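*Asks:* Turn this into a structure:
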Amino acid sequence: MRLEDLLPSPEPVRFVAADGTETPAPAGHVRPSDELLVEAHRRMVLGRRFDTQATALTKQGRLAVYPSSRGQEACQIAAVLALRDDDWLFPTYRDSVALVARGLDPAEVLTLLRGDWHCGYDPAAVKVAPQCTPLATQTIHAVGLAEALRRKGEDGVVLALIGDGGTSEGDFHEALNFAAVRRAPVVFFIQNNGYAISVPLAQQTAAPALAYKGVGYGVVSEQVDGNDLLAVLSVLTTAVQHARSGRGPYLVEAHTYRMEAHTNADDATRYRDEAEVTRWAAADPLARLQTYLRHRGLIDDEAVRTAEDEAEAFAAEVRTKLNADVVADPRTLFDHVFAEPTAQLVEQRAQLVAELDAGEA
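*Replies:* Model (predicted):
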């Protein structure tokens, strides 16, 4: 493959400016359909309300921690819409909005952050890997599953979400190299929100953009305005089609911003100033999409109210489910350690059951 075929665009791909006005169509990129954009808007409204509700649940003691993705909704929703139902998604801990947009039960999504289970849903049933807390380890798992799909002759694609901080981890680079050599059908989607907790991008890399990190491994790469839903969806759709057609992996970097702190346990004012947050607020992805859709006559006040009403009802459902106390059964500690329990686990479980039975007698 020629070097020029690997290089990302010199500037991030963009269809819509920060003020919601349409810009000249980028060469080689196709604008998503109107129907898909309207659906993306609906899911973004719902996703933002879910994110706000989850943040409130941490203050009420119903969640142990919550990493907000407010400001990154264009990335989260586009990642889901670019995939088929039989494709796989490998999320990080910050990608709960993407999981909800894919149709997973919000209570099951938040189980990890509540501290009840490492994963509250069946990954095989929904084609979504467990949300990954260690940085970049999910990228290697994603490549492994993508390679399995390739060997089986299936045309499924794996999309691995990763933050900018994760690209500094060795696992990320090993995943890129293996995926390129094996021509695995995997898309690496970097949500560059400016900070790895409190470490700014300039202290992580001297590269002109994270998208260039794919070039050295022979991975086709692109960068995109991560707050422009049209651009993110267009680029990710191209990346998924590339991987599905057998041409190997694809890397996409989205330039976006984390509007809230790293988690509810973080004080973001210690490492960034309010002026920076205000500048990025003017490029809000939801407001940008709404303005664009209004200008084109694709939505109106009634459509926005309908989406917001649906989101409020969804938030109420989330509150109801999370306000219910969990009934924990100690016996389940042994259920998912190994596919076939070892002799030691069988013995330990029997001892626990005996103690529980004695206590209930």
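*Asks:* From now on I want contacts and neighbour counts done on CA atoms only, so please keep to that.
*Replies:* OK.
*Asks:* contacting residues around stretch 350-361?
*Replies:* Arg331 (C-alpha atoms under 8 Å, 6 or more residues apart in numbering).
*Asks:* what residues are up against the nearest residue to Asp85 once chain neighbours are set aside?
*Replies:* In space, Asp85 comes closest to Lys127 once its chain neighbours are excluded; the distance is 7.7 Å by C-alpha to C-alpha, 6 or more residues apart in numbering. Lys127 is in contact with 85-89, counting by C-alpha under 8 Å, 6+ apart.
*Asks:* Report the separation between the residue nearest the centre of the chain and Phe338.
*Replies:* Among the residues of the chain, the one closest to the centroid is Asp95, at 3.6 Å (C-alpha atoms, centre = their mean). Note on Asp95: its distance to Phe338, by C-alpha to C-alpha, to the nearest Å, is 27 Å.
*Asks:* As a check, name the ranges of all strands in this structure.
*Replies:* All strands of the chain, identified by DSSP state E, fall at 88-90, 158-163, 186-192, 195-196, 199-200, 220-225, 250-255.
*Asks:* any chance of those strands in TSV, plus distance to Tyr271 and mean neighbour count?
*Replies:* TSV is the format used below for those (distance: least, C-alpha to C-alpha, whole Å; neighbours: other C-alpha atoms under 10 Å):
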stretch	distance to Tyr271	mean neighbour count
strand 88-90	29	25
strand 158-163	18	27
strand 186-192	17	28
strand 195-196	10	19
strand 199-200	8	14
strand 220-225	24	26
strand 250-255	19	28
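*Asks:* one more to line up against the first:
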Amino acid sequence: MKHDDLLPRETPVRLIDETGTTVADDAYPMPDAEVLKRAYRGLVEGRRINDQAGALVRQGRLAVYPSSHGQEACQVAASLVLGEHDWLFPTYRDSVAVIARGVRPADAMVLLKGDWHSGYDPAEHRVAPQATPLATQLLHAVGFAYAAKRRGEDTVVLALCGDGATSEGDFHEALNFAAVFHVPVVFFVQNNEFAISVPLSRQTAAPSLAHKAVGYGMPGERVDGNDVAAVLAVLGGAVERARAGGGPSLIEAHTYRMQAHTNADDDTRYREREEVQAWIARDPLTRMRAHLSAHDLLDDATEEQIAAGAEEIAAALRAALNADSDLDPEDLFRFVTAERTPQLEEQWQLLRGEIERAALTDAGGHR
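*Replies:* Purely as a prediction, here's the structure:
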């Protein structure tokens, strides 16, 4: 492949503008109507999940929630472009993508509730556990893709990360290994402009994050991350390229984090409200709604049905997280090692003794 073929476009790929109008592109065709309608349903459900999770944080039912409000186009597309045997390696902000891949919403929130490291079986859904440390999942994704290639499996791995992760050493190591060993992995960077409070301008001097790809010998591409049609086309093309033996790619989606980093963050300390307001007009949900309505692909009855389905998901999530967890204290020791070490056994016996003494106290009154 020539070096020029590795470079991304000067402007991100776009197929639908902010008003819902089609933008012609010679390289990337518009996804078909059925795929766009599925994507719109995913956007509505994703927005409702984000809103509901935020409410659950305020109610004390979730310990923390990194919202992807405004980034739902990336989340939904990441799920839709994958095949049955493909794998998704998400970040902590990718709960909507995890759920869209088939994980039960309540199970996807277990990590954020603080009960377990992962509330779902990764092998069942082909979704790796959500990762809190930046960029560590990229190395795992590359290793998984390398193993799949060695076994001759029809598997493509989609590795998600944010712009902040591109400043980590793990990002370099993952891309370098993937390119050298030509593994079927797609790196999908959701550039939402901030690594917590650090703006992109303080993270890199590169023309774009997609330009980093050429240094590793893989193609890079930029896409409007709030245009779900364009993300589907670009990301889908990279997945199929990897499946056909074309090796890894780096896709940068230009989007925006509409809400704070998490509920523990005060984003008013590092960005102006006017900046946030300017991105409302680029909302991926309203953009796709306008496009589908203009092409007679969405009517009021369908809109109501989709909204009702999203509300059912939110209601189920509320019910699951409002129920108290049935916790077993011995689980703290049960899954640390295959066979419990003497030290862990000693610690468990100490804790069990304290629990039993507390139970006797409660049964017999205060001593």
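*Asks:* picking up where we left off before, right, and the residue nearest to the centre of structure 1 touches Tyr66 too?
*Replies:* No. Using C-alpha atoms under 8 Å, Asp95 of structure 1 is not in contact with Tyr66, being 10.5 Å away.
*Asks:* intersection of neighbour lists for those two?
*Replies:* Listed contacts common to Asp95 of structure 1 and Tyr66 are nil; contacts here mean C-alpha under 8 Å, 6+ apart.
*Asks:* Gly248 of structure 1 contacts Arg183, correct?
*Replies:* Yes. Between Gly248 of structure 1 and Arg183 there is a contact under C-alpha under 8 Å: 3.9 Å.
*Asks:* Okay, the residue of structure 1 most remote from its centre and Leu352 of structure 1: tell me how far apart.
*Replies:* The C-alpha centroid of structure 1 is most remote from Ala361, which lies 47.9 Å away (C-alpha atoms, centre = their mean). Applying C-alpha to C-alpha, the value for Ala361 of structure 1 to Leu352 of structure 1 is 14 Å.
*Asks:* Also Ile162 of structure 1?
*Replies:* Separation of Ile162 of structure 1 from Leu352 of structure 1 (C-alpha to C-alpha) stands at 40 Å.
*Asks:* cool, Val16 of structure 1 as well?
*Replies:* With distances taken as C-alpha to C-alpha, Val16 of structure 1 is found 60 Å from Leu352 of structure 1.
*Asks:* and what of Leu230 of structure 1?
*Replies:* Taken as C-alpha to C-alpha, the span from Leu230 of structure 1 to Leu352 of structure 1 is 55 Å.
*Asks:* So these two - more neighbours on which side?
*Replies:* Of the pair Leu230 of structure 1 and Leu352, Leu230 is the one with more neighbours under other C-alpha atoms under 10 Å, namely 25 against 13.
*Asks:* thinking that one is in contact with Gly20, fair?
*Replies:* No. In this structure, Leu230 of structure 1 is not within contact of Gly20 by C-alpha under 8 Å, at 11.0 Å.
*Asks:* Tell me the helices and strands packed up against the biggest helix by length in structure 2.
*Replies:* In structure 2, taking DSSP state H as the definition, the longest helix is helix 33-58. Under the contact criterion of 3 or more C-alpha pairs under 8 Å, 6 or more residues apart in numbering; DSSP states H and E, helix 33-58 of structure 2 touches helix 72-80, helix 95-100, helix 284-294, helix 300-322.
*Asks:* what about the ones you listed, which gets the closest to Pro207 of structure 2?
*Replies:* Nearest to Pro207 of structure 2, of all the helices and strands packed on helix 33-58 of structure 2, is helix 72-80, at 21.4 Å by C-alpha to C-alpha.
*Asks:* tell me the angle that closest one makes with strand 185-191.
*Replies:* Going by axes from the mean of the first three to the mean of the last three C-alpha atoms, to 10 degrees, helix 72-80 of structure 2 is angled at 170 degrees with respect to strand 185-191.
*Asks:* ok, average deviation of helix 72-80 of structure 2 from structure 1?
*Replies:* After superposition onto structure 1, helix 72-80 of structure 2 sits on average 0.2 Å from its aligned residues (mean C-alpha distance after the TM-score superposition for structure 1).
*Asks:* tilt between that helix and strand 220-224?
*Replies:* Here the directions of helix 72-80 of structure 2 and strand 220-224 differ by 130 degrees (the same axes, to 10 degrees).
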